[in-house]
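Participant: sequence plus predicted model, see below.
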Amino acid sequence: MQDQSRKRHIAKTITWRIVGTIDTILVSWYITGNPLTGLKIGFVEIITKMVLYYFHERVWFKINLSEKGIIQESRKRHIAKTFTWRGVGTLDTMLLSWLITGNPLTGLKIGLSELLTKMILYYLHERAWYRTNYGLPNRK
């Protein structure tokens, strides 16, 4: 089961990173007016976000909130995961955008703009993955 869940988390990491990187590039390009800056921020994020996302998935896998009676329904769990991931992701985006542009205000604008777009996209991504059994051979 452990190996299967790792495969699932790696696959989710890759699919989310594709969606997230496209969003980052477009938002950064829109805010800076420079497509090259959008590409730089997006491509640097590929590495940082994949590592952070993988560990986020592992933590959520290990803390089974339904057993503790805290979160039982999948939609509530996915909403909770959305908020925790968005906090981590937004901080990463702000810092990278600041470093790449040299402007902390630009980093803040990009990070805050992504809050809404990424939360919606992440929730939809979680719901899509919930409907697949990949990496969960015992789930019915």
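Facilitator: It's in. Residues are numbered from 1 along each chain as shown.
Participant: hey, let's count contacts and neighbours off CA atoms from now on
Facilitator: Noted.
Participant: buried sites along the helix or strand containing Leu39?
Facilitator: Element membership for Leu39 (DSSP states H and E) is helix 35-62. Under the neighbour-count criterion of 16 or more other C-alpha atoms under 10 Å, helix 35-62 has 37-42, 45, 49-50, 53-54, 56-57 buried.
Participant: report all helices and strands that it contacts.
Facilitator: helix 2-32, helix 74-101 (3 or more C-alpha pairs under 8 Å, 6 or more residues apart in numbering; DSSP states H and E).
Participant: adding another structure so you can compare the two:
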Amino acid sequence: MKDITHLRHLSKSISWRVVGTIDTIVVSFIITGEPLLGLKIGISELITKLLLYYVHERIWFRITFRNSKLRHMVKSISYRFFGSVDTFLLAWLISGNSVSGLKIGLTEVITKIILYYIHEEVWHKFKFGLPQKQETNEKQ
């Protein structure tokens, strides 16, 4: 059971990183006007965010909520906080401009919360990597 949940979290990490990287590249390009800078920031996040997301998934796997929509919202906000700090620092470091880093980080607060919520809702519908509950035979 432990191995299958790790596979689910790894798969979710990769799928989210694809969505998140595209968003970072687009937002960085729009704010800086430099496509190469957007690519550099987005590619840098592949490393930092993949690790950050996996750790976040493992922590949230242990937290239960009765309401899945509320859980997804709280989880989205908690991840976005750490993700925004990471984005701000990377964008500042790569661009050399703290204002650009701040603009990129703040813009992504909005775009990424929306995208992450959608990502969680989609993954909630898939049972891949979740342990199967054994059903009892009620006809006996």
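Facilitator: Cool, the structure landed. Just so it is clear, the structure is predicted and the values come from calculations on it, not from any experiment.
Participant: still on that earlier bit, between the buried residues of helix 35-62 of structure 1, which is nearest Lys76 of structure 1?
Facilitator: Taking C-alpha to C-alpha as the measure, Glu57 is the one of the buried residues of helix 35-62 of structure 1 closest to Lys76 of structure 1, at 15.9 Å.
Participant: my guess is that closest one contacts Ile10. True?
Facilitator: No. Glu57 of structure 1 is beyond contact range of Ile10, at 9.0 Å (criterion: C-alpha atoms under 8 Å).
Participant: now do the contacts for the residue most central in space within structure 2.
Facilitator: Compute the mean C-alpha point of structure 2, and by C-alpha atoms, centre = their mean the closest residue is Trp16, 5.1 Å away. Residues in contact with Trp16 of structure 2 (C-alpha atoms under 8 Å, 6 or more residues apart in numbering) are 116, 119.
Participant: map it onto structure 1.
Facilitator: The alignment partner of Trp16 of structure 2 in structure 1, by TM-score structural alignment, is Trp16.
Participant: any idea how far Tyr122 of structure 1 is from that match?
Facilitator: 7 Å (C-alpha to C-alpha, to the nearest Å).
Participant: rewinding a little: between helix 74-101 and the helix holding Leu39 of structure 1, find me the angle.
Facilitator: Using axes from the mean of the first three to the mean of the last three C-alpha atoms, to 10 degrees, one finds that helix 35-62 of structure 1 and helix 74-101 are set 140 degrees apart in direction.
Participant: and helix 35-62 of structure 1, how far out from the chain's middle?
Facilitator: 7 Å (C-alpha atoms, centre = their mean, to the nearest Å).
Participant: that helix vs helix 2-32, what angle?
Facilitator: Using the same axes, to 10 degrees: helix 35-62 of structure 1 against helix 2-32 is 150 degrees.
Participant: what does Leu115 of structure 2 align to in structure 1?
Facilitator: Checking TM-score structural alignment: Leu115 of structure 2 goes with Leu121.
Participant: just give the number of residues close to that match.
Facilitator: 15 (other C-alpha atoms under 10 Å).
Participant: check contacts around Asn45 of structure 1.
Facilitator: Quick fix: residue 45 of structure 1 reads Glu, not Asn. Per C-alpha under 8 Å, 6+ apart, neighbours of Glu45 of structure 1: 21, 92-93, 96.
Participant: among those residues, who's most crowded?
Facilitator: Top of the contacts of Glu45 of structure 1 by neighbour count (other C-alpha under 10 Å): Thr93, with 25 neighbours.
Participant: that one corresponds to which position in structure 2?
Facilitator: So, by TM-score structural alignment, Thr93 of structure 1 is matched to Thr87.
Participant: that older thread, quick one: contacts for the match of Leu115 of structure 2?
Facilitator: 19-20.
Participant: that one in helix, strand or coil?
Facilitator: helix (DSSP: H, G, I helix; E, B strand; the rest coil).
Participant: with that, I have no additional questions.
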